[in-house]
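Visitor: show me how the following folds:
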Amino acid sequence: MAARTIEELREIINRTSTKLSNDLKNQGIPSPTVNNTVARPSFESIDLNASRELLDAVREVEALVMGPQKMLTYMAVIYHDVTSLGALLEFNIPALVPLEGTVSISSLASQSGLSEDKLTRFIRYAATNFIFCEPLPGIIGHTAASAALARDPAFCNFLRWLTVDLAAVQASIPVAAKKWPLTEKMNECAVNYASGTNGNFWQWMNGDPVRQSRFHQAIAGHAGGGGGLKGRSLDVEAYPWAEKLGRKAVVVDVGGGSGYFSRALALAYPEFTITVQDRAAAFSASAARSDKPSNLNFQEHDFFTPQPLRDADAYFLRHILHDWPRAEAVSILRNLLPALKPGARVLVSEHLMPGGERGESLLEDKMIRQVDMQMMGVLNSKERTTEDYAALFQEADKRLKFRVKYQLPEDKKSWIFEAVWETDS
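Guide: From the prediction side, this is the model:
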């Protein structure tokens, strides 16, 4: 996408903001501000394309008007966006502010145990990002963003993991890259530099019960999030399961954790037989639920060992391969091969990394590249392009043929990559 002049950007902003304004009126929704605390539909749920076009234009205007020096200076200290939010979450400040009304900073300091001086500075910095407002000096109220935090403790757990537990790791990416410029080893990346551990991320995380608990809380908070997509299982919707696999398909959810996805699939396709494989600790609570679907099973399995369930119609890996560098990702795929019957599908659900081209939305591209940088920092892994996944399948075995990828229009970052096991005739 070519860069635009301020006149071209003005036209885009006028057109898209007018479209969204008219949509609000037509749906009887009052036009909100960033300080409105009443939950409302997101602009993306009203008109996805207009919202994304407007966001991209506004971001480009900001860069154009700020100029290079000011923009780069702001970028160099943007980690304080992270530190201020992380501090507010660590002290549970959003939950301490009433959803209706206001509270004094001194009262919040007393309740939280944080000094009034530091709390004031954290809040006033966060307010520059529209998190909290200060209608009177020393008196704090919610904005739309801070109210969203107060209403969703699970989402706060996810954000706290990113802004507190992983902040030092991500900030160490440049020095880790300097120390280990060519490696793909999982124990030679930013998590090692920041923490001093000699193990990989999983060993570092599992070595501390408190850290491990916060990680699992973060995963649960992330699984339940997604703004306008909240509560939907996109993988169930994105792939034509019965059409491709048959009405009574057998599906293995490899590394499926608690079975969040497989439960949704089992309910959507009651004639399927579905098995979640992971560590027993990951799924024990789900397996014991009284409302577990009758067509949903659980099995302890390490995906670095040969697949024990043979002749399934599909082996599904959701957000697994992006956790591992190339060699380990290929090993995971190769351990499926002995179980595959002719025509079996290997389905990989992951974010799609853009190549050198710019996609339809600059902001969406940036978000997926942020995830990619995070994978570099904690695992020395990466998000991958379509070509990367095709190459992984081929490196695992040339008979594992990448055929097609599927997505939902509402979530252009996430795709299901389908490979088919094609044996020689």
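
Visitor: contacts, neighbours, all on C-alpha from now
Guide: Noted.

Visitor: what's the longest helix along the chain packed up against?
Guide: The residue-count maximum for a helix in the chain (DSSP state H) belongs to helix 6-26. Here helix 6-26 touches helix 43-46, helix 48-66, going by 3 or more CA pairs under 8 Å, 6 or more residues apart in numbering; DSSP states H and E.

Visitor: one more pass at 7 Å, please.
Guide: If you count contacts as 3 or more CA pairs under 7 Å, 6 or more residues apart in numbering; DSSP states H and E, helix 6-26 packs onto helix 48-66.

Visitor: please state the offset of the helix it packs on from the chain centre?
Guide: How far helix 48-66 lies from its chain's middle: 22 Å, per CA atoms, centre = their mean, to the nearest Å.

Visitor: go on, stretch 66-73?
Guide: Worked out by CA atoms, centre = their mean, stretch 66-73 lies 29 Å from the chain centre.

Visitor: buried residues, it. List them.
Guide: Using 16 or more other CA atoms under 10 Å as the test for burial, stretch 66-73 gives no buried residues.

Visitor: what strand or helix carries Val371?
Guide: Taking DSSP states H and E as the criterion, Val371 maps to helix 362-379.

Visitor: nearest spatial neighbour of the residue nearest the centre of the chain, skipping sequence neighbours?
Guide: Central residue of the chain (CA atoms, centre = their mean): His222, 6.6 Å from the mean position. Distances taken as CA to CA, 6 or more residues apart in numbering place Phe158 nearest to His222, at 5.8 Å, with adjacent residues excluded.

Visitor: contacts only, for the one you found.
Guide: Phe158 makes contact with 217-219, 221-222, according to CA atoms under 7 Å, 6 or more residues apart in numbering.

Visitor: from those residues, pick the one nearest Arg399.
Guide: Ile219 (34.3 Å; CA to CA).

Visitor: contact partners for that closest one?
Guide: Phe158.

Visitor: what's the following helix or strand after whatever helix or strand it lives in?
Guide: Assigned by DSSP H and E, Ile219 belongs to helix 209-223. As assigned by DSSP H and E, the chain's next helix or strand after helix 209-223 is helix 234-238.

Visitor: coming back round to it: which elements pack onto the helix or strand following the helix holding Val371?
Guide: Counting by DSSP H and E, the next helix or strand C-terminal to helix 362-379 is helix 386-396. Contacts defined by 3+ CA pairs under 7 Å, 6+ apart place helix 386-396 against helix 326-334, strand 400-408.

Visitor: following up with a second sequence; could you model it the same way so I can compare the two?
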Amino acid sequence: MGWFNSGPGFEPTALVESIPWGKYKTVVDVGGNTGLVSQAIAKKHASVKFIVQDRPEPVVEGIDRLAPEFKDQITFMQHDFFQDQPISADVYLFRWILHDWSDKYAIKILRALIPALKDGAKVILNEFVLPPPGVASAFLSKSLRTMDLSMLELHNGKERDADDWASLFEACDSRFHFEGIIRAPGSRLGIIQATWKL
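Guide: Next up is the predicted model:
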């Protein structure tokens, strides 16, 4: 994951710059591994608190490797994202998580947030967004479709286009309001946003 977070077009720069993180108090980085993305955001937004959730191994590693400058800003928590979310926060961030899962399980992951969601809470996904046929270059289109097939073969997962992402939230719960996708220049990942509205 460290390599994927630093490769050309995959670094978290677009995610850091495209969202007004400073207006939020608490962000839960679901499946956040050792906290690399939370640290990238925290560097520019010292007022935001982050809770990085993952399996026991990356949580232990993340705690051990956390730079002293982030000790008061970033905490770690063991959590299975198929289980009910215990933390009420302003934002739930998923970076490259849901493409590993078919719709059935992606919906289960998103629905697990519901017990903790307050009105106005945001869900932000940082994932591939497949372009419509014929829009992207032949090379990019082939790369993305190859990744889609790879996710299906390896995980029974899938890459999704904009309509797929909107439909996924709609299938989860009508209180998820899909807000669209940011396609930042230079980034190979889209930023998909939804807001929970009671």
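
Visitor: please state their TM-score.
Guide: Once superposed, the chains reach a TM-score of 0.92 (TM-score structural alignment, normalised by the length of the second structure), with 196 aligned residues with a CA RMSD of 1.7 Å.

Visitor: follow-up on the earlier one: map the residue nearest to the centre of the first structure onto the second structure.
Guide: Using TM-score structural alignment as the criterion, His222 of the first structure maps onto Phe4 of the second structure.

Visitor: what does Leu267 of the first structure give?
Guide: Checking with TM-score structural alignment, Leu267 of the first structure has Lys43 as its match.

Visitor: can you tell me how far that match sits from Met1 of the second structure?
Guide: For Lys43 of the second structure, the distance to Met1 of the second structure (CA to CA, to the nearest Å) stands at 20 Å.

Visitor: what do you get for Ile191 of the second structure?
Guide: Per CA to CA, Ile191 of the second structure is found 18 Å from Met1 of the second structure.

Visitor: pull the number of nearby residues for the aligned partner of Leu309 of the first structure in the second structure.
Guide: Matched by TM-score structural alignment, Leu309 of the first structure corresponds to Ile87 in the second structure. The number of residues packed near Ile87 of the second structure is 15, by other CA atoms under 10 Å.

Visitor: Ile87 of the second structure contacts Ala116, doesn't it?
Guide: Yes. Under the criterion of CA atoms under 7 Å, Ile87 of the second structure makes contact with Ala116 at 5.9 Å.

Visitor: related to what we said a few turns ago, could the helices and strands packed on helix 386-396 of the first structure be laid out in CSV, adding mean neighbour count and distance to Met66 of the first structure?
Guide: Output for those, formatted as CSV (neighbours: other CA atoms under 10 Å; distance: least, CA to CA, whole Å):
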stretch, mean neighbour count, distance to Met66 of the first structure
helix 326-334, 19, 40
strand 400-408, 18, 36
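
Visitor: how about those, which one is nearest Tyr125 of the first structure?
Guide: Comparing those by CA to CA, strand 400-408 comes nearest, at 36.9 Å.

Visitor: show me the contact partners of the closest one.
Guide: 238-239, 390, 393-394, 414-422.

Visitor: at 10 Å instead, please
Guide: Strand 400-408 of the first structure has contacts (CA atoms under 10 Å, 6 or more residues apart in numbering) with 234-235, 237-240, 333-334, 337, 340, 343-349, 352, 386-387, 389-394, 413-423.

Visitor: distance from it to the second structure after superposition?
Guide: Compared with the second structure after fitting, strand 400-408 of the first structure has a mean deviation of 1.2 Å; criterion: mean CA distance after the TM-score superposition for the first structure.

Visitor: start and end residues in the second structure for that strand, please.
Guide: Using TM-score structural alignment, strand 400-408 of the first structure pairs with 176-184 in the second structure.

Visitor: now swap in stretch 153-160 of the first structure and tell me
Guide: Under TM-score structural alignment, there's no match for stretch 153-160 of the first structure.

Visitor: quick one: that stretch to chain centroid distance?
Guide: 12 Å.

Visitor: repeat that for stretch 25-42 of the second structure.
Guide: In this view, stretch 25-42 of the second structure has its centroid 10 Å away from the chain centroid, taken as CA atoms, centre = their mean.

Visitor: now do stretch 35-44 of the second structure
Guide: 13 Å.

Visitor: and what of stretch 182-196 of the second structure?
Guide: Taking mean C-alpha positions (CA atoms, centre = their mean), stretch 182-196 of the second structure and its chain are 10 Å apart.

Visitor: so for that stretch, what gets flagged as buried?
Guide: For stretch 182-196 of the second structure, by 16+ other CA under 10 Å, it's 182-184, 187-196.

Visitor: got TSV for these, with secondary structure and distance to Phe139 of the second structure too?
Guide: As requested, these are arranged in TSV below (DSSP: H, G, I helix; E, B strand; the rest coil; distance: CA to CA, whole Å):
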residue	secondary structure	distance to Phe139 of the second structure
Ile182	strand	22
Arg183	coil	18
Ala184	coil	19
Ser187	coil	16
Arg188	coil	13
Leu189	coil	16
Gly190	strand	18
Ile191	strand	22
Ile192	strand	23
Gln193	strand	27
Ala194	strand	30
Thr195	strand	34
Trp196	strand	37
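
Visitor: tell me the counterpart of Gly257 of the first structure in the second structure.
Guide: Using TM-score structural alignment, Gly257 of the first structure sits opposite Asn33 in the second structure.

Visitor: ok, that match touching Gly62?
Guide: Yes. Asn33 of the second structure is within contact range of Gly62, at 7.3 Å (criterion: CA atoms under 10 Å).

Visitor: intersection of neighbour lists for those two?
Guide: With CA under 10 Å, 6+ apart as the test, Asn33 of the second structure and Gly62 both reach 52, 54, 56, 76.

Visitor: what distance do you get for Glu300 of the first structure to Ser414 of the first structure?
Guide: Where Ser414 of the first structure is concerned, Glu300 of the first structure sits at a distance of 27 Å (CA to CA).
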